[in-house]
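Engineer: After the sequence you'll find the predicted model.
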Amino acid sequence: MANRREAIKSVIGGAVAVGTTGILSSFDIKKENQLKLKGNINHAVCKWTYQYLGLEQLCIEAKRIGIKAIDLVGPNEWGILKKHGLDSSMCNGAEINLVDGFAGPNFHQKLIDSYTEMIPKVAKAGYKNLICFSGNRRGMDDETGINNCVQGLQKIIALAEKHNVTLVMELLNSKINHKDYFASRTHLGAEIAKRLGSGNFKLLYDIYHMQVDEGDVIHTIRTFNQYIGHYHTAGVPGRNEIDETQELNYPAIMRAIVATGYKGYVAQEFIPKKKNKLESLEEAIAICDV
């Protein structure tokens, strides 16, 4: 496979096909080191993967690259996003943690209280998405876990509808990173959405996590896209850069997402391991900009 870094250097303002296996797509780059983005994907980046910069600096770099939003920012830092004209593409701060979620009835009251307080705040700030989690399975079967999630979410979904806020449950793998997590398969999250019957509940389809636990990414996106409200990226294996070092064909995945009519954000959530971490982010945006 051709060296991707050399390909970037060789093309100014034009498109180039990189490699022979189809893993990487063509992209444009300007002399000022800014990408010439096509506008089909609304790009975002997760705050925690670049927290070494601090949110202020991340906003500056994001705007330079052409990124429109920052993921997983709570109310205490929304002011920084507004200062830089960036959207909060996925708000957080109402959840307990990743393991104590809506699948556990004993956590429902605490979650209901927290989300009841947070939903109006998200709306008042002008944002749309608020993350939530199923939490761990703790021995329960699929049907029990689905019912528990539905029963808990039903207590707050009317409030979300009233304020035009979407509760977005993240799908996480239970094989490597989040042992025992309940919503580790897309069909489980989709069944929760079906039973709630509200457009204000969607799934966060994390491409990395779902490749680890179930694979068949493009087919799954095509099948369940009506229930998906947000996407995260990362390379497999390792959750690092989404370049030629990993197994997923991100340009093909992005084209499949665009074909569904999706208009939301795709947020980069890989953990950069290269020395120039911002260059890794620029390259990831270029790869995903189809």
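Structural biologist: All right, it came through fine.

Engineer: hey, let's count contacts and neighbours off CA atoms from now on
Structural biologist: Fine.

Engineer: And the next helix or strand past the host helix or strand of residue 9?
Structural biologist: With elements taken from DSSP states H and E, the one containing residue 9 is helix 4-10. From helix 4-10 onward toward the C-terminus, using DSSP H and E, the following helix or strand is strand 42-46.

Engineer: Show me what that following strand is packed against.
Structural biologist: Under the contact definition 3 or more CA pairs under 8 Å, 6 or more residues apart in numbering; DSSP states H and E, strand 42-46 sits against strand 69-73, strand 265-268.

Engineer: Check which residues of the helix holding residue 9 are buried.
Structural biologist: By neighbour count, and taking 16 or more other CA atoms under 10 Å as the criterion, the buried residues in helix 4-10 are 4, 7-8.

Engineer: What of stretch 56-63?
Structural biologist: The neighbour-count check on stretch 56-63 (16+ other CA under 10 Å) flags 58-59, 61-63 as buried.

Engineer: same thing with stretch 230-242?
Structural biologist: For stretch 230-242, a neighbour-count test (16+ other CA under 10 Å) marks 230-236, 239-242 as buried.

Engineer: Below is an additional structure, to be compared with the one above:
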Amino acid sequence: MKRRDFIASATVGSAGLASSALLGQQSIPQQDFKLKNNLNHSVCQWCFNYLPLEEFLKILNSLGIKAIDLIGPKDWPLLKKYDIHCSMCNGAEISLTEGWNDPKYHDQLIENYTEVIPQVAEAGYTNLICFSGNRRGMDDYVGLQNCVEGISQILPLAEKHGVVIQMELFNQINHPDYMCDSTLWGVELCRRLGSDNFKLLYDIYHMQVQEGNIIQTIQEYHPYFGHYHTAGVPGRNEIDETQELFYPAIMKAILDTGFQGHVAQEFIVTWDDKIGALKDAFLRCDV
């Protein structure tokens, strides 16, 4: 192919991709929004917090989405009203940066989790999030052992109540200095704790930014992953053709592991039709 012919063809191809991306932003008619539900779908409420929670729950009901992420105890009665499951609870953590890797936070964290774990179980939920905290000059192996010593003190209670404590993996660009920024570090923590009631929240966006190799990582380490979050790379926006990850293949890899948990959308919406963007994301992940 001559160079000028190649450039012309590439231009046409680019225009086609742009048109495809624009088409993705068109509203999806409700009658065309049909899910197979081979995976359990969820969504992080904070990404749509321009809406009152109750209004958002009504929208989820209209879409047939039965779960929501990162809701604390005070709002669980509202979830019950709309029969929406809390697929990842919060409310026991101190912050993203003050976590289990620093012993000075252990007393407060143990108190918090001791209070919230029974509440999670009583509400009929399973997953409760936690964070490693920042390094602040601490060696990763020291922080790992500190996490083991702290979390092991709440695991018997979690096991008793059937609650799974899940530590989220973050990247270093969005969360500089966060310790649990590596799949292998998180997996080693799981191995040292040795309990089915401690897992990793594998955030696909964060781990693509931090280390890549998403599908192989899922295939190799999926027994340690109890929950998944999505978002597009780069930008943490929609998971359409404007970003580098192909989510249908990732979802198929998750499904092939026999995963029974939830996959929650956690992207920052840029489309004018924000609920349309959410519907588009659910359909892309509905393999």
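Structural biologist: Right, received. Where do you want to start? Since the model is a prediction, treat every value here as computed from it, not as a measurement.

Engineer: Show me which of the buried residues of stretch 56-63 of the first structure is closest to residue 288 of the first structure.
Structural biologist: residue 62 (15.1 Å; CA to CA).

Engineer: ranges for the helices of the second structure?
Structural biologist: Counting by DSSP state H, residue ranges of the helices within the second structure are 3-24, 53-63, 76-81, 106-122, 140-151, 155-161, 183-193, 204-210, 214-221, 247-256, 274-285.

Engineer: what sits against the residue nearest the centre of the second structure?
Structural biologist: Nearest residue to the geometric centre of the second structure (CA atoms, centre = their mean): residue 229, 2.1 Å. By CA atoms under 8 Å, 6 or more residues apart in numbering, the contact list for residue 229 of the second structure reads 201-205, 263-266.

Engineer: from those residues, which is closest to residue 101 of the second structure?
Structural biologist: Checking those against residue 101 of the second structure with CA to CA, the nearest one is residue 201 at 16.8 Å.

Engineer: Could you find the counterpart of residue 169 of the second structure in the first structure?
Structural biologist: Structural alignment (TM-score structural alignment) places residue 169 of the second structure against residue 171 in the first structure.

Engineer: wait, I meant residue 188 of the second structure
Structural biologist: Under TM-score structural alignment, residue 188 of the second structure pairs with residue 191 in the first structure.

Engineer: so what's its match closest to, chain neighbours aside?
Structural biologist: The shortest distance from residue 191 of the first structure to any residue other than its chain neighbours is 7.2 Å, reached at residue 146 (CA to CA, 6 or more residues apart in numbering).

Engineer: Now do the contacts for the counterpart of that neighbour in the second structure.
Structural biologist: With the correspondence set by TM-score structural alignment, residue 146 of the first structure lines up against residue 144 in the second structure. By CA under 8 Å, 6+ apart, the contact set of residue 144 of the second structure is 101, 185, 189.

Engineer: try residue 258 of the first structure
Structural biologist: When the contact criterion is CA under 8 Å, 6+ apart, the partners of residue 258 of the first structure are 40-41.

Engineer: Please pull up the equivalent of it in the second structure.
Structural biologist: Under the alignment defined by TM-score structural alignment, residue 258 of the first structure corresponds to residue 255 in the second structure.

Engineer: can you check residue 3 of the first structure too?
Structural biologist: Matched by TM-score structural alignment, residue 3 of the first structure corresponds to residue 20 in the second structure.

Engineer: distance of the residue nearest to its match when sequence neighbours are not counted from residue 95 of the second structure?
Structural biologist: With sequence-adjacent residues excluded and distances taken as CA to CA, 6+ apart, residue 20 of the second structure is closest to residue 241, at 7.7 Å. The gap separating residue 241 of the second structure from residue 95 of the second structure is 34 Å, by CA to CA, to the nearest Å.

Engineer: Compare these two (neighbour count), which wins?
Structural biologist: In this comparison of residue 241 of the second structure against residue 95, neighbours counted by other CA atoms under 10 Å, the higher total goes to residue 241 at 15 against 12.

Engineer: Go ahead and confirm that one touches residue 21.
Structural biologist: Yes. Contact criterion CA atoms under 8 Å: residue 241 of the second structure and residue 21 qualify, at 5.9 Å.

Engineer: Common neighbours of these two, please.
Structural biologist: With contacts taken as CA under 8 Å, 6+ apart, not a single residue reaches both residue 241 of the second structure and residue 21.

Engineer: gap between the residue nearest to residue 191 of the first structure and residue 263 of the first structure?
Structural biologist: 27 Å.

Engineer: ok, now residue 87 of the first structure?
Structural biologist: Applying CA to CA, the value for residue 87 of the first structure to residue 263 of the first structure is 14 Å.

Engineer: Comparing these two, which shows the higher neighbour count?
Structural biologist: Comparing residue 87 of the first structure with residue 263 by other CA under 10 Å, the one with more neighbours is residue 87, at 20 against 13.

Engineer: Tell me which residue of the second structure lines up with the more buried one.
Structural biologist: Using TM-score structural alignment as the criterion, the counterpart of residue 87 of the first structure in the second structure is residue 85.

Engineer: now residue 113 of the first structure
Structural biologist: Looking across to the second structure (by TM-score structural alignment), residue 113 of the first structure lines up with residue 111.

Engineer: What's the local residue count around its match?
Structural biologist: Other residues near residue 111 of the second structure come to 12 when the count uses other CA under 10 Å.

Engineer: go on, residue 45 of the first structure?
Structural biologist: Using other CA under 10 Å as the criterion, the residues surrounding residue 45 of the first structure number 27.

Engineer: how about it, what's its match in the second structure?
Structural biologist: Under the pairing rule here (TM-score structural alignment), the equivalent of residue 45 of the first structure within the second structure is residue 43.

Engineer: repeat for residue 231 of the first structure
Structural biologist: Across the alignment, which pairs residues by TM-score structural alignment, residue 231 of the first structure is matched by residue 228 of the second structure.
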